[in-house]
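> test case, fold it:
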Amino acid sequence: MGVIGVIVSLALLMYLAYRGISVLVLAPALALFAALMSGGADAHLMATYTEIFMKSFAGYAKSYFPIFLLGAVFGKIMDDSGAAKAIAHTIAKKLGKDKAIAAVVLSCAILTYGGVSLFVVAFAVYPIATSLYKEADIPKRLIPGSIALGSFSFTMTALPGTPQIQNAIPMPYFGTDAYAAPVLGIIAAVLMCGGGLFWLSYRTKKAKGAGEGYGDHPDEVINKIDISELPSFWLSLAPIIIVLVLNFILGKMYFPGIDGSYLKDYGTELAKVKGIWSLIIALVISIIFTILTNLKRLKNTKKSVNQGAIGSLLAITNTCSEVGYGNVIKSLAAFAIIKGAILGISSNPLISEAISVNVLAGVTGSASGGMSIALAALGDQYLQMAKAAGISPEVLHRIATLACGGFDTLPHNGAVITLLGICGLTHKESYADIGMCSLIIPVCTLVIILILASFGIA
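A predicted model of the protein is given here:
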């Protein structure tokens, strides 16, 4: 009954989240349902809720809230200052309508690689994408796929150094930093980007061959951008460079060279926190730089910072709830059976990790949520298996990030729904291209990377 309870609980989590019920309500309720099914009359539901669910919730917030908070504030400042739009506009202008798809993908990629949130990127790039696609007479229905390729795939999970939360989550589990397994990450990024651009170009040629152009969209509402009010391209790009360079210097050079023995008094060690610390400092300095260089453009700096901070709360609490759910499941006797089944898929920890992270990301509709549940439940086991097999923790890190960016973008994913809403399109019109660029191609890439990792490439 316990295993059945866990399976039913997961199925309900996926279905009800798709129906629009908040994970904040679903996660604790379904975790307790699974506990009840597993323990029956002996299930201690209130203790499970306060001592397992909420303790895990708080622990995750303690580790990752600064990244969610600073990432959201940075994205809002980049948006309100016009820096995000300036980058997208300059790239679009330089590449022109003949390379409209590449311009949109590259604009999104630079912004997300610099730490700007996926949602801010979609809002910033969409008006520019519509202008380019109209001029090039490319079907509007391909815009979501282009934005998804640049935002939801290789810059989120593959490129070494990306400050997106998906690349930060494995750090405490494996003692790694944001630049883990750089060779595998770069290869994966090339495969995802190249495969996505090939697909979108093929779809464009096919549409034009059938006589389909941009299309008639009478309800389309686009806020025009006043170019004269935007900062320069290089000034706009500077905060992104600061994040990447500082993160690298601190994580690879500064923190590894200091004496972290004092951290024993705090119940941790330098290897587990250096990656998070590096990212926090890099984001703080970049935010300050962006504000100081855009004081005249930021109409209300306090409001921008506050809105960014408030906007981070739903994202972090949703993920914390999913982690709490995962830890409740982990505590059940039935989980031993499930754990054995997952680990029994393969004696190779990389394959087992890739499958568990991808499946849970698909169930929760969240890359960060699925990976957090999987690593909270099995991260220590995977690390032990990897050490026994002579596999670098950095490879575990990169496989986990790549795996979370696959099934997470099934149709019920919140980012997919938001993207379609921004573009004014439906699943029927555009999901095939979103799915190909952010699900099918990334999963195929993951398989290739697993093969390369088996040959010792990192």
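
> CA atoms for contacts and neighbours, from now on please.
Fine.

> residue contacts, A61?
With contacts defined as Cα atoms under 8 Å, 6 or more residues apart in numbering, A61 is in contact with I316, T317, C320.

> which SS state does the first one fall under?
Applying DSSP: H, G, I helix; E, B strand; the rest coil to I316 yields a three-state assignment of helix.

> how much space between it and V23?
With distances taken as Cα to Cα, to the nearest Å, I316 is found 11 Å from V23.

> identify all contacting residues around stretch 266-284.
Outside stretch 266-284, the residues touching it (Cα under 8 Å, 6+ apart) are 66-67, 70-71, 74, 163, 168, 171-178, 242-244, 246-248, 250-251, 255-256, 260-261, 263.

> related to what we said a few turns ago, most neighbours, which of the contacts of A61?
Compared across those, C320 has the highest neighbour count, 30 neighbours, by other Cα atoms under 10 Å.

> nearest spatial neighbour of that one, chain-adjacent residues omitted?
Residue nearest to C320 in three dimensions, not counting chain neighbours: F57, with 4.7 Å by Cα to Cα, 6 or more residues apart in numbering.

> I'd say the one you found and S321 touch.
Yes. Judged on Cα atoms under 8 Å, F57 makes contact with S321 at a distance of 5.9 Å.

> here's the other one to compare against:
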Amino acid sequence: MSTIAIVISLLLLMFLAYRGISVLLLAPLLAMLAIVISGDAPLLLPTYTDTFMGAMSRYVFQFFPLFLLGALFGQLMADSGAAQAIANGIVNKLGTHHVVLTVVIACAVLTYGGVSLFVVAFAIFPISRELFRRANVPKRLIPATIALGSFTFTMTALPGTPAIQNAIPIPYYETNSFAAPGLGIIAGIIMLTLGTLYIQSRVRKAAAKGEGYGVEVAPHTTPADTDDIPASPNMSLGLALIPLVMVIALNALFTYAVFPSLDLGYISDAFENVSPSSQTGLWAILVALITSSAWLIITRWKHWADLKTTVNKGCIGSLLPIFNTASEVGYGAVIASLAGFAIIRDAVLTISDNPLISEAVAMSVLSGITGSSSGGLSIALQTLGSEYLAMAQAAGIDPELMHRVATLASGGMDTLPHSGAVITLLTICGLTHRQSYGNLAMVTIVLPLAALVSVITLGTLFGSF
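The predicted structure follows:
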């Protein structure tokens, strides 16, 4: 019954999330439903207060600074005019004859520089809409184009990306955000190249059929979008790129030069539960985001339309993403506590003698179930991270390779139809699953899985590099 309870609970989570019900409510309710069906109803309240809330609070404790600073930095980039300047600069360089590549690169530059993918979607959609209309390219391809630049290679593959997905494995494998850089770059090239070629092939096919842009549909707006905040004066492309370069450069500097040169033993003496080797990778990202945000604020000091509102919006904007993800982590902890989960865990662990394949399956399945790459990754590593590290050490596999495979795997099945990111993007674009999901799934599920297979193959043959 425990295994049946897990299946019923997960199916309901996927269905109800697809119907638009908040995971903040679904996660605890469906976790408790699994407890009741499994026959452990007397343990309902202690399971909620200890297991669910314990896992949820630990996740918030560990990753809230990254969510907070990432959202703040993204809002500063948007309201300073930097995001718009970068998008316009790329459009001016590439023109309207390469609309797909233009939008992909604009999204990639912003997300790799640390801007939230949701901020990017809101910022880039108006530009994408105008470019696609001018070029008479079907608007139904806009979500796939934005997703390729925002949800794929800059989120999971490129070394040093400040995305939360790239930070979650750090404390489990004692790695950093630049883990397995060569393999990450290869995976990124595969996703970018094949994704762009695929969307361009859809453009040519539509043109051959005489399909144009289509009938305009008003995009969705939220209270945050309609806040009447005057835009800051336009920035030059060079100035706009500086904070993005700072995020990546400072992250690398502190990861490879500053922290390794310091004797951090005193930290363990003062905080017995803190291991510097498992935290410096995360600390480097935080320092980079803090410094870059400060640079934006100070250098644009006389140009802010309403800095207080911008800062408040950025900070408040971090709350829903982290609590959604933390709720999914709490849900996963409850599911992992059930006897039936042991059957699932053993099946995943024994699916292959190669720890890379086993890990990839676990991350993909759990990310697909939760509809969240960060949620699935967190659940998988919290429940199976120590086992995978032990398996990797026994097989002589570099933890950096385990890190990169875990991150890449989390970014494949996470965009199933019930994914919050997918639903949000389609809503922003004023399109439906029926109109756009097929192409979006190709560039965010099929092609990332192909890149994952390539990295596992190369890693198995040549090791981490």
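
> name only those of the contacts of stretch 266-284 of structure 1 that count as buried.
Burial by neighbour count, 16 or more other Cα atoms under 10 Å: within those this picks out 66-67, 70-71, 74, 163, 168, 171-178, 242-244, 246-248, 250-251, 255.

> quick check: the gap between the residue nearest to C320 of structure 1 and I110 of structure 1.
On the measure of Cα to Cα, F57 of structure 1 and I110 of structure 1 end up 32 Å apart.

> tally of neighbours for A394 of structure 2?
By other Cα under 10 Å, neighbour count at A394 of structure 2 equals 10.

> what residue of structure 1 matches up with it?
Across the two structures, A394 of structure 2 finds its equivalent in A388 of structure 1, going by TM-score structural alignment.

> same question for V455 of structure 2.
The criterion is TM-score structural alignment: under it, V455 of structure 2 has I449 as its aligned partner in structure 1.

> what's the answer for N354 of structure 2, then?
Superposed on structure 1 with TM-score structural alignment, N354 of structure 2 falls opposite N348.

> check the offset of stretch 387-402 of structure 2 from the chain's centre.
24 Å (Cα atoms, centre = their mean, to the nearest Å).

> now stretch 384-401 of structure 1
Distance, stretch centre to chain centre, for stretch 384-401 of structure 1: 20 Å (Cα atoms, centre = their mean).

> again, but for stretch 435-445 of structure 2
Centre-to-centre, stretch 435-445 of structure 2 and its host chain are 17 Å apart (Cα atoms, centre = their mean).

> so where is that stretch in structure 1?
Aligned by TM-score structural alignment, stretch 435-445 of structure 2 falls on residues 429-439 of structure 1.

> quickly find the element holding the nearest residue to R141 of structure 1 once chain neighbours are set aside.
What sits nearest to R141 of structure 1 in space, not counting adjacent residues and going by Cα to Cα, 6+ apart, is S430, at 5.3 Å. S430 of structure 1 is located in helix 427-435, with elements delineated by DSSP states H and E.

> quick one: map K302 of structure 1 onto structure 2.
The equivalent of K302 of structure 1 in structure 2 is K308 (alignment by TM-score structural alignment).

> tell me how far its match lies from K209 of structure 2.
As judged by Cα to Cα, K308 of structure 2 and K209 of structure 2 stand 51 Å apart.

> now the helices for the stretch 101-250 of structure 2?
Secondary structure of the stretch 101-250 of structure 2 (DSSP state H, counting those that start in this stretch): helices at 117-135, 142-150, 153-156, 164-167, 170-173, 181-208, 223-226, 237-253.

> winner for burial among the ones you listed?
Burial of these is given as mean neighbour count (mean count of other Cα atoms under 10 Å); helix 153-156 ranks first at a mean of 30.

> against which helices or strands is it packed?
Applying 3 or more Cα pairs under 8 Å, 6 or more residues apart in numbering; DSSP states H and E, one finds that helix 153-156 of structure 2 contacts helix 99-112, helix 164-167, helix 181-208, helix 399-410.

> mean deviation, it versus structure 1?
Mean deviation of helix 153-156 of structure 2 relative to structure 1 after superposition (mean Cα distance after the TM-score superposition for structure 1): 0.5 Å.

> so T350 of structure 2 touches E359, yeah?
No. Look at T350 of structure 2 against E359 with Cα under 8 Å: they stay out of range, at 10.3 Å.

> and the end-to-end length of stretch 31-47 of structure 2?
With Cα to Cα as the measure, the ends of stretch 31-47 of structure 2 fall 9 Å from one another.

> so what touches that stretch?
Outside of stretch 31-47 of structure 2, the residues within contact range by Cα under 8 Å, 6+ apart are 1-6, 8-9, 48, 331, 334-335, 338.

> please redo it, this time with the cut-off set to 6 Å
M1, S2, A5, I6, S9, Y331 (Cα atoms under 6 Å, 6 or more residues apart in numbering).
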